[in-house]
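Asks: no FASTA, just this:
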């Protein structure tokens, strides 16, 4: 079996072997190649010490020298080269207290998390697979290396990685590994929010985000990573427009969303406020008045806790807050104001969420779908006409109003708002001459009123 690798990686391995050391391609890159995927990066493991690696190559960067990692710069890119090591005495279920450099590849692979990541390869010795990772690849299984409880006790982040790999690869988690996850899940309290955020984002951006989130619920992990979503589980909506509980609907919407992190985060939280807003009328029908605002509030709190960037928090907030905008809206002025509020560039994201949300509900006769098609058509017609939509689109500004004698800053702001309302209603008014006429008239009326 020959595994293709970049020229830079083959050059590095060849050079290290020439110097009398062992060197192999290791980990996820081998897994991905065997699965017919394009690896994101290629890692190399070696018996050579970091100092030896630095001496062998012209350009190196000691990016993790404490743990034996040196980045080697080649004409074909940069590659991480790490000395074989063993780890002992893990602190806070995450960080090894002692790292010892060794010369044994098998012992180095033994410390890794999942069998399909504990593979090594070079052209001389072929595939090195001491823990059955190749067989697990063929059987689409996620299996811990060695004893699962020990692996997860050492590093609780491996629990989320196992779920993420099962999600992104569409694999199953082997039984003893599942039991190890359940036994050691309390260790997740030691994992940083940044690491949790990264794993959640990776799950959401997979081809099976709903499956990944359901696994977090079914294994009981959700209480450690997204406890705010716990109330969604088995929450009956008691409404004929919903044939699933809130969680079931949420996961279906998630799977229907375009592959965009902002949209998928919005989908995950878009109904999170429903349990707090639930009321039931005299006929036994459930209602969730104002749930979009409550859901947006929950999403903001969670995304801030997980330290997402401000742009992501703001956009997800906006998508959730506006996801209940009625598809029946036909008034052009209201449509224009909605487009500005959502942000012109974000309209496709909004429509992606809206379509996924409607797709996750019963649609007898295709009524929802047809309304959405018309809604999107109306929005696109407005945007394609390039109508003025915001103050910056007006043919005049504050300086123009000052030029006709209007000096009061408060009045200038008021008049610009009035001019925009006129232009939203009648785009043809957006000329300097017409707008100054309207402004002068409105200013005179304002003076009379005072």
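Replies: Good, I have the coordinates. Keep in mind that this is a model prediction, so the values were computed, not measured. Residues are numbered from 1 along each chain as shown.
Asks: please count neighbours and contacts with C-alpha atoms only from this point.
Replies: Fine.
Asks: all strands of the stretch 1-150 of the chain, in order?
Replies: 23-26, 43-46, 60-64, 69-74, 77-83, 85-91, 95-101, 120-122, 126-128, 141-142 (DSSP state E, counting those that start in this stretch).
Asks: so the closest residue to residue 164 other than its chain neighbours is in which element?
Replies: Using Cα to Cα, 6 or more residues apart in numbering and skipping the chain neighbours, the partner closest in space to residue 164 is residue 203 (5.5 Å). Using DSSP states H and E, residue 203 sits within helix 193-204.
Asks: list the helices and strands that helix packs on?
Replies: helix 157-169, helix 209-218, helix 261-269 (3 or more Cα pairs under 8 Å, 6 or more residues apart in numbering; DSSP states H and E).
Asks: mind running it again at 7 Å?
Replies: Packing partners of helix 193-204 (3 or more Cα pairs under 7 Å, 6 or more residues apart in numbering; DSSP states H and E): helix 157-169.
Asks: who touches the helix or strand following the helix it packs on?
Replies: As assigned by DSSP H and E, the chain's next helix or strand after helix 157-169 is strand 172-173. For strand 172-173, the external contacting residues (Cα atoms under 7 Å, 6 or more residues apart in numbering) are 140-143, 166.
Asks: A further structure is provided below for comparison with the first:
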């Protein structure tokens, strides 16, 4: 069989076969036959590592394992790992073989592989080597362990259990009867030789794929969490809880939101605090368990807090809630995106309930409460405050004072009606409470969100890089006897040499304010400006660089969130018109 490999991969194989033998092996071949495009490639060779480092020196090889003679090279976007043929024997510690030796033929090397679907080898000289019926198992999506004693092969390297579950979650492989039996033997084991961080990496690969719910069921049924998260063991979860967890995860995968890991982790830990002995008020326990584990595997604190909030508020539609409860929830979730995650999470949890329609009715009632808070003009999220972290830094607060704590304090006073959500009022409050000597100097400016329609009939926005490094829109001070519109047109012309027409200035003018690092309180009014000339010539005294960008690229480049919000509003207005 001939496989048409990328010429860059074939080039490396040709080098290996010039100096010895070399094969493409393992998962990359499996993926090719499954119709996936691999980006990481494993190769195997009989060439000693010292010689391999020399012949591949122009590719800057990195030694991965001196003991097993494994190196890695990067060829454009392809990462290639090359290992020397070896044979392994015995169990040392559940992770490494008792002994091994380097060998000269690929067949002996393939015998040490874990599953038949990973035991293919290929080069142009010998074609495809399929010693274990790998192609048949790939076609049947069946996962078989190589070797006579299946349980022994898993005991040789405990991570093979979780690698099997990854293949189930990613490709929808079925476990063969022998593989199922070998995995079930680990119910009786007391420990596995896998670190908590190693387990975290493996679990992360298992949980966030199209068929992850199938792997989750196997893990729960076979008590494979007990080694690392004992609260998810069969001693703590009854059959009904396991069924609910798997069903919820099935919906999560079905709706293709598995890329959002916070919801996945929230589902996993939702019932972790619900032991058979305590069926009440378990959510706080579940939050504690989730935080403890997620910290150990190194998940960032922002995501950990979100997972905890999803768990805590998962039953909010069943509570007696008032406006204060809803506002507290919104404060915890910080933005609309996270609130949407909660609503999805609630839907997933109750998807299989007989009274699902009633659940959706209560969810809509919650959404209506949230919308009413918006319409009343209340500050919903902490980011709705008319002062941000950059402003707080530029005011000159003591560096030891937590800026986030100050924002929470301001949010509380604004929502209690004791403080207006206006930047000047907030500044006065901060000056009084924290004894800050800050003199407000107001400066008024105007500018434009400049756009054009390119030859492909796509909208492009003009971004300018201010001297000092911030990407934004053209703007400048309002001079005597100028209107804001006049200033916007003049500043765009002076900074970029573009002639523009201001689009519907009566209905589209957006105001922002911010505190500069020089202590000025700037008020800027932005208009929507359509370019009617083409040649950009920047004012090098003000601007260091410019770019015409698509909407998506502009969102990535703009420095400040206030400008990204302006861009979103401008784009919506253009499409509406």
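Replies: Thanks, I have the structure now. Note that the structure is a prediction, hence the values are computed from the model and not measured.
Asks: rewinding a little: for residue 394 of structure 1, which of the strands of the stretch 1-150 of structure 1 is the nearest?
Replies: For the strands of the stretch 1-150 of structure 1, the distance to residue 394 of structure 1 is smallest for strand 77-83, at 49.7 Å, taking Cα to Cα.
Asks: mean per-residue distance, that closest one to structure 2?
Replies: Its matched residues in structure 2 lie on average 1.8 Å from strand 77-83 of structure 1 after superposition (mean Cα distance after the TM-score superposition for structure 1).
Asks: packing partners for that strand?
Replies: strand 43-46, strand 69-74.
Asks: how big's the offset between the last one and structure 2?
Replies: Compared with structure 2 after the fit, strand 69-74 of structure 1 shows a mean deviation of 2.1 Å (mean Cα distance after the TM-score superposition for structure 1).
Asks: picking up where we left off before, can I get the strands of the stretch 1-150 of structure 1 in TSV with distance to residue 346 of structure 1 and mean neighbour count?
Replies: As requested, the strands of the stretch 1-150 of structure 1 are arranged in TSV below (distance: least, Cα to Cα, whole Å; neighbours: other Cα atoms under 10 Å):
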stretch	distance to residue 346 of structure 1	mean neighbour count
strand 23-26	41	26
strand 43-46	38	24
strand 60-64	38	15
strand 69-74	39	21
strand 77-83	35	22
strand 85-91	44	16
strand 95-101	41	14
strand 120-122	44	23
strand 126-128	47	17
strand 141-142	38	24
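Asks: among the ones you listed, which is nearest residue 162 of structure 1?
Replies: strand 141-142 (6.7 Å).
Asks: ok now that closest one, how far from the chain's centre?
Replies: Strand 141-142 of structure 1 has its C-alpha centroid displaced from the chain centroid by 23 Å (Cα atoms, centre = their mean, to the nearest Å).
Asks: one more: stretch 65-78 of structure 1?
Replies: 28 Å.
Asks: just stretch 299-308 of structure 1 next, same as before
Replies: Counting by Cα atoms, centre = their mean, stretch 299-308 of structure 1 comes out at 12 Å from the chain centroid.
Asks: cool, stretch 64-82 of structure 1 as well?
Replies: Chain-centre distance of stretch 64-82 of structure 1: 28 Å, with Cα atoms, centre = their mean.
Asks: hmm, who's touching it?
Replies: By Cα under 7 Å, 6+ apart, the list of residues contacting stretch 64-82 of structure 1 reads 7-9, 42-46, 50, 59-63, 83, 99.
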